[in-house]
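1. predicted model, plus sequence, below.
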Amino acid sequence: MKNVFNIKAAMLLTMCGLVSCTLVHKDQQSAAPDTAEAPVDGGLEKYEAYTQQFSSPTVITQNHATGHVGDFFFTHWKDGGSTSLSLDTDGEFSVDWEGGGYNYVGGPGWHFGDEDRVIGYRFDEDSGASYITLYGWGYDETMPTSDPAHLVEYYILQRWTYDPSQDGVYGKTFTSNGVEYSTYRSVREQKPSINGPSTFYQYWSKPTEERPLGEDHEIIFADHLKAWADTGWIIPDMNNFNASDDPTYQVMAVEVFNPANDGTASGQVWDATPQ
């Protein structure tokens, strides 16, 4: 049974830039980042302005950060507001947010999407995040940017307070690991992405019912790829370092946008792929 790591981080300045804002260690909040270790994958050196390696529990507060805590990649992105991401080396994490008019998404996982990966996770707290979701990107720079399929942002929802299906085109309904999902596709026009402002697709898999707190769950990623492909939707390269801002990561994410109140979501992620 997975234990939940739940650090209540002190909030720092909300609109600080990458140069002036600090990544904070749980046990030494004034310390400089632990950057002694090199990135896990050499391709990540392209993102060295954001990507760092941590070997101990860490609290992230800046506006845009990626990196590794232990063997887990993380992303932390916001366009304002005050939100912190607390991470441990075993995949335990928590997100703490303050109410306000902004968007945040972040969590731990991997710096690429693997079609054979089975994602294990558990959440014990959720104060009403917009989404708790397996979240990631695919990108193919050889496709024309006029085709939204060249860049795909995907969500496999597990819990939500906002229903994305109201803005999407229905694809199909299928069952994976005993859970019934329906798929939807929407388009984002000139919005922030891992490759700067772009026009791209969003693919959604939404279960019939939210997944309960306090239990271990598994997401079989291949089932969702097949369901999207069955509808003619394409996932471009999910292991790509050629985007301008971030690699094509896959994380168990907490997203909040325009949160009315302060809140917390905490849990753990792990690789449950059969060996």
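-> Done, it's in.

2. please make it C-alpha for all contacts and neighbour counts, starting now.
-> Will do.

3. gap between stretch 137-149 and the chain center?
-> 20 Å (CA atoms, centre = their mean, to the nearest Å).

4. in it, what's buried?
-> 137-140, 148-149 (16 or more other CA atoms under 10 Å).

5. span of that stretch from start to end?
-> 11 Å (CA to CA, to the nearest Å).

6. check stretch 247-264 too.
-> 27 Å.

7. and that stretch, which residues are buried?
-> Buried residues in stretch 247-264 (16+ other CA under 10 Å): 247-257, 259, 263-264.

8. contacting residues for residue 205?
-> Counting by CA atoms under 8 Å, 6 or more residues apart in numbering, residue 205 makes contact with 155-157, 181-184, 224.

9. my error: substitute residue 225 in the last question.
-> Counting by CA under 8 Å, 6+ apart, residue 225 makes contact with 115, 235.

10. tell me which element it falls in.
-> helix 221-230 (DSSP states H and E).

11. so what does the longest strand seen in the chain touch, helix or strand wise?
-> In terms of residue count, the longest strand belonging to the chain (DSSP state E) is strand 179-191. Other helices and strands packing on strand 179-191, by 3 or more CA pairs under 8 Å, 6 or more residues apart in numbering; DSSP states H and E, are strand 169-176, strand 198-207.

12. chain center to the first one, what's the gap?
-> By that I understand strand 169-176. 22 Å.

13. go through that strand and flag the buried ones.
-> In strand 169-176, counting by 16+ other CA under 10 Å, buried: 171, 174, 176.

14. before we go on, here's another structure to hold up against the first:
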Amino acid sequence: MKNYFLKTTLLLGLCGLLSCAEEQKVADKNEEAVKNPATSSIEKFKAYTQKFSEAAVITQNHATGHIGDFFFTHWKDGGSASLSLNTDGAFSVSWEGGGYNYVGGPGWHFGDKDRVIGYRFNEDSGASYITLYGWGYDKNMSAADPAHLVEYYILQRWTYDPSKDGTYGKTFISDGVEYSTYRSIREEKPSINGPSTFYQYWSKPSEQRPLGEDHKIIFADHVKAWADTGWIIPDMNNFNASDDPTYQVMAVEVFNPANDGTASGRVWDAAPR
């Protein structure tokens, strides 16, 4: 009888330990989902279909996913363009001439106003833009207000000048580079939340950033400069839009390219550690 009670006590204790272990696993999983929503909510987007642990080439019309620790976006409304990616943030975009729009590159599935972006481009055969590119979105604001959805660009290289149609904001210095800001509006155009009316914010350097050198974008400086003229970015870290998260990537954009071309570089998180 004594041995029976001893075995029962041990068995109950073991079951208790197993129960605690299972509960801890659930708690850990819930905590991870809070810390890294990319493990859960991001799968809601139809275009988010791929997670790569090694080099990949993307050719679909609309695809997002992760390559190692980097998020990527790849979008085109026609034509032929491909995005080659590696897990260290290296990437290249190749395009054929034609009448279409393409934008894509690696970065993060959310924008962070305190992020410092490092990048280097060694090749650019005529992209419309090489730019830090992202979105902010507030589902609680009226869709009739263009400020509820913002598409932003921090230009580094370009063959098309977006400022010619924009409203000037201010000129400022960031990391030794002089930028000027502009704002424009898009009416019922493609966005991360379907066809919408939204603002575009632009920061344009006084001189294009050279190839073959490491560069840094201090995003907080641009957020402040836009805000100084009343141009506020809505929430940059949510999954509330219909088509994509509010990502922030180092992107290559081409529209109606006259010729075939390639742009290649690498992006990384350059925030002080």
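-> On my side now, so go ahead. Since this is a predicted model, take the numbers as computed values, not measurements.

15. and the aligned residue in structure 2 for residue 191 of structure 1, what does it touch?
-> Residue 191 of structure 1 maps onto residue 189 in structure 2 when the alignment is built from TM-score structural alignment. Residues near residue 189 of structure 2 by CA under 8 Å, 6+ apart: 195-197.

16. tabulate the buried residues of strand 169-176 of structure 1 (JSON lines), appending distance to residue 59 of structure 1.
-> Listed next are those as JSON lines, based on distance: CA to CA, whole Å:
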{"residue": "171", "distance to residue 59 of structure 1": "38"}
{"residue": "174", "distance to residue 59 of structure 1": "38"}
{"residue": "176", "distance to residue 59 of structure 1": "34"}
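
17. how near is whatever residue of structure 1 lines up with residue 219 of structure 2 to residue 73 of structure 1?
-> Using TM-score structural alignment as the criterion, residue 219 of structure 2 maps onto residue 221 of structure 1. Remark: distance between residue 221 of structure 1 and residue 73 of structure 1 (CA to CA) = 18 Å.

18. neighbour count winner among those two?
-> Legend: neighbour count by other CA atoms under 10 Å for residue 221 of structure 1 and residue 73, higher for residue 73 (25 against 19).

19. residues contacting residue 46 of structure 1?
-> Here residue 46 of structure 1 is in contact with residue 241 (CA under 8 Å, 6+ apart).

20. in three-state terms, label it for me.
-> helix (DSSP: H, G, I helix; E, B strand; the rest coil).

21. state the distance from the alignment partner in structure 2 of it to residue 175 of structure 2.
-> Aligned counterpart of residue 46 of structure 1 in structure 2: residue 44 (TM-score structural alignment). In this view, residue 44 of structure 2 and residue 175 of structure 2 are 38 Å apart by CA to CA.

22. residue 229 of structure 2 too?
-> 20 Å.

23. looking at the two, which is more packed in?
-> A count of neighbours by other CA under 10 Å puts residue 229 above the other of residue 229 of structure 2 and residue 175, at 13 against 10.

24. so the more buried one touches residue 167, yeah?
-> No: with contacts counted by CA atoms under 8 Å, residue 229 of structure 2 stays clear of residue 167, the gap being 10.8 Å.

25. what's the closest non-adjacent residue to residue 262 of structure 2?
-> residue 94 (4.4 Å; CA to CA, 6 or more residues apart in numbering).

26. show me what that neighbour aligns to in structure 1.
-> Per TM-score structural alignment, residue 94 of structure 2 is aligned with residue 96.

27. ok, then the element right after the longest helix along structure 2?
-> In structure 2, with assignment by DSSP state H, the single longest helix is helix 2-35. Next along the chain after helix 2-35 of structure 2, taking DSSP H and E as the criterion, comes strand 48-52.
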